[in-house]
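In: okay, predicted coordinates and the sequence, questions at the end:
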Amino acid sequence: MYNFIIIFVFLIFGMVLQRVKSFPSHSYKLINNFVIYICLPALALYYIPKIHWDNRLLYPIGVAWIGFLFSYLFFSFLGNKFGWSKKLTGCLILTAGFGNTSFLGFPIIQALYGEEGLRMAILVDQPGTFVALSTFGILVATLYSSGSVNGIYIAKRILFFPPFIAFLVACLMNIFGFDFHQYIQLLLQKVGIAMTPLAMLSVGLQLQFDRRSKHLKFLGLGLFYKLFLTPALLYFLYVVVLNQNSKMIHVAIMEAAMAPMITACIIASSYGLKPRLSSMMIGFGIPISFVTLIFWYFIVEYL
């Protein structure tokens, strides 16, 4: 209950600050940088060395890759069928293809499933969402904006991104059975805890609503794919086809049901892929997801 209170208090606080004229309008960027460059690496370095590898871990890792692959196939097909512009198609592939598995996912999963659930959520986010976005996400953004690909640029973005470096270090620590001194672990844990209030504050500062936009029908399609089709696909594959039904699978499906990823929407905007639609995917997607997540929680826990 405490985590849910933190989520909504800081979300509302961010929305209030957004309307305070004297408050810096781009302050969320500083918060985002702290969460991405400090909190996320701290969580990776704290939890990943403690994970015992099991082939079942491929289920949470596969969430982002499966969701993005089918997003590419789904929107590419619709784009070709209805003659959409490349920028519109690329925007929907990116913004509907990646879930908010860290900023929203971590605090919500921790509130629902505790520390064990958070460890699984990190697997969804780090080797899943983050790596997929940093590689194929950037590739799609480049192809659908300019049509050319700079392999060196993509490689640099991946290899020199601090959370990815922390992820690699944490994986090596896990392989060699090494962990930090307990005092360093405590520090990493405390820094990681700050992610929940800061992430929700950032989300609140960025929420925007535009009810008169010409993009509303594409917004509805994108959110339908992200909030319903993606978790339904994962549920069908994991529970129905592979007959898996554990807490790990529940976490994986709940992460698949998260709202569109803020970073993916920012990348789409920065590459000129329908910036207004990209921001609407966040602005409408995040509050709507609080309702749809209740639906999916009922599905995975009681059916």
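Out: Cool, got the structure.
In: contacts and neighbour counts: CA atoms only from here.
Out: Fine.
In: OK, contacts around the closest residue to residue 28 other than its chain neighbours?
Out: Nearest residue to residue 28 in three dimensions, chain neighbours excluded: residue 202, at 5.0 Å (Cα to Cα, 6 or more residues apart in numbering). If you count contacts by Cα atoms under 8 Å, 6 or more residues apart in numbering, residue 202 has them with 11, 14, 28, 29, 31, 32.
In: buried ones in whichever strand or helix holds residue 202?
Out: Residue 202 is part of helix 195-206, with elements assigned from DSSP states H and E. For helix 195-206, a neighbour-count test (16 or more other Cα atoms under 10 Å) marks 195, 196, 197, 198, 199, 200, 201, 202, 203, 204, 205, 206 as buried.
In: give me the number of neighbouring residues for residue 139.
Out: Neighbour count of residue 139, defined by other Cα atoms under 10 Å: 18.
In: could you say which helix or strand holds residue 63?
Out: Assigned by DSSP H and E, residue 63 falls within helix 58-82.
In: what is that helix packed up against?
Out: Where contact means 3 or more Cα pairs under 8 Å, 6 or more residues apart in numbering; DSSP states H and E, helix 58-82 is packed against helix 86-97, helix 105-124, helix 131-132, helix 247-256.
In: so what touches the next helix-or-strand element following the last one?
Out: Under the assignment DSSP H and E, the closest C-terminal helix or strand after helix 247-256 is helix 262-270. By Cα under 8 Å, 6+ apart, the residues outside helix 262-270 that reach it are 90-91, 94-95, 98, 100, 133, 137-138, 141, 274-276, 278-279, 281-282.
In: below is an additional structure, to be compared with the one above:
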Amino acid sequence: MSALLLLLVCLALGAVVSRVARPPAGMVPALNWWVVNIALPALVLQLLPRVRFDPQLWFPPALMWLELLGAWLVMSLLGRALGWSRHRIGALVLVGGIGNTSFMGYPMLQALRGQEGLSLGVVADQVGSFAALATLGIVIASLHAGRKVTAAQLARRVFGFPPFLALLLAIMVGMAGGWPSMIDAMLHVIGSTLTPLALFSVGMQLQLRPQRHELLPAFVGLSWKMLLAPLAGLLLARLCGIHGTMLAASVLQAAMAPMITAAIIADQYGLEPPLANTMLGAGILLSLATIPLWNMALG
């Protein structure tokens, strides 16, 4: 309960500060830089060496990839039937297909499923959501924006991303038996800054001013992201014999609100930025209710 309260308080503080306190210019990018380049790698380095091999460990990241592929298929078919532009479809695929499995996912999983759920959430995020966004997501954005993307550009994005490098190092450390207690404690302190700063940053960026023409596509995209995709993931988990915390962490990550970075990429590629931001803000607010409901439904 205390972790969930921390989540709500930090989110609310960010929203209030951005509107009444006149924070310094560039505060959000500075917070995001620390979270992505320092706190997140530290958390990955601390948690991943503790994850023990499990034959079912393929499922959490695989579900994140399937969610994006499913969004691409569903939005393309619906978009053509409804006469939506290529740019709108691209925005719906990116923002509706990739979840906020780090900034929102980590603190929510820790609050609802404890340290074991958080460790599995890191696997789903790093090998699943991030890898999918950095590769297939960029390809989708390029195609729908009418641009070309090279293999060298993709490689630079992936191997120049500090959390991915931390992931590779954490795997090697885990194989070697883990960190000494002093280093583990240091990583824990640095990594613990991720939750309050990430949620504070998310709160500062919350915007919800939808236009009438955005309502239907936003509803379609969020319905896939927060209801249909996790429901399909739950059914797939049952078919594959996935159970326990593995099932819960995977489905909860699939049900998270849209990823902030996905909305940023949609903006960079000109894929209806207002629609992407509407989905982002509405998804974050809705997730405060839908994720606890999903958690209750999973038992």
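Out: Good, I have the coordinates. Predicted model only: the values in this text are computed from it and were never measured.
In: returning to that earlier point: what's the average distance of the helix or strand following the helix holding residue 202 of structure 1 to structure 2?
Out: Note on helix 195-206 of structure 1: by DSSP H and E, the next helix or strand toward the C-terminus is helix 216-224. Helix 216-224 of structure 1, aligned to structure 2 and superposed, deviates on average by 0.9 Å (mean Cα distance after the TM-score superposition for structure 1).
In: between helix 216-224 of structure 1 and helix 86-97, how big is the angle?
Out: Counting by axes from the mean of the first three to the mean of the last three Cα atoms, to 10 degrees, helix 216-224 of structure 1 points 30 degrees away from the direction of helix 86-97.
In: mind listing what's buried in helix 216-224 of structure 1?
Out: Quick answer for helix 216-224 of structure 1 (16+ other Cα under 10 Å): 219, 222, 223.
In: can you put these in a markdown table and add distance to residue 21 of structure 1?
Out: Shown next, in a markdown table, are the buried residues of helix 216-224 of structure 1 (distance: Cα to Cα, whole Å):
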| residue | distance to residue 21 of structure 1 |
| --- | --- |
| 219 | 29 |
| 222 | 32 |
| 223 | 31 |
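In: and which of these is nearest to residue 68 of structure 1?
Out: Closest approach between these and residue 68 of structure 1, by Cα to Cα: residue 222, at 12.5 Å.
In: how much space between that closest one and residue 47 of structure 1?
Out: 33 Å (Cα to Cα, to the nearest Å).
In: again, but for residue 53 of structure 1
Out: Distance of residue 53 of structure 1 to residue 47 of structure 1, computed by Cα to Cα: 13 Å.
In: neighbour-wise, which of those two wins?
Out: The neighbour comparison of residue 53 of structure 1 against residue 47 (other Cα under 10 Å) goes to residue 47, with 22 against 11.
In: contact partners for that one?
Out: Residue 47 of structure 1 neighbours (Cα under 8 Å, 6+ apart): residue 119.
In: and it, which of the three is it?
Out: Three-state assignment for residue 47 of structure 1 (DSSP: H, G, I helix; E, B strand; the rest coil): helix.
In: quick one on the thing from earlier: what's the mean distance for the helix holding residue 202 of structure 1 versus structure 2?
Out: Averaged out, helix 195-206 of structure 1 is 0.6 Å away (mean Cα distance after the TM-score superposition for structure 1).
In: any idea what residue 248 of structure 2 aligns with in structure 1?
Out: Under the alignment (TM-score structural alignment), residue 248 of structure 2 pairs with residue 250 of structure 1.
In: what about the nearest residue to its match once chain neighbours are set aside, which helix or strand?
Out: Computed as Cα to Cα, 6+ apart, the closest residue to residue 250 of structure 1 that is not its neighbour in sequence is residue 300, at 5.8 Å. Secondary structure from DSSP H and E places residue 300 of structure 1 in helix 275-302.
In: and that helix, what does it pack onto?
Out: For helix 275-302 of structure 1, the packing partners by 3+ Cα pairs under 8 Å, 6+ apart are helix 86-97, helix 216-224, helix 247-256, helix 262-270.
In: so which of the ones you listed comes closest to residue 37 of structure 1?
Out: Closest to residue 37 of structure 1 of these, according to Cα to Cα: helix 262-270, at 13.1 Å.
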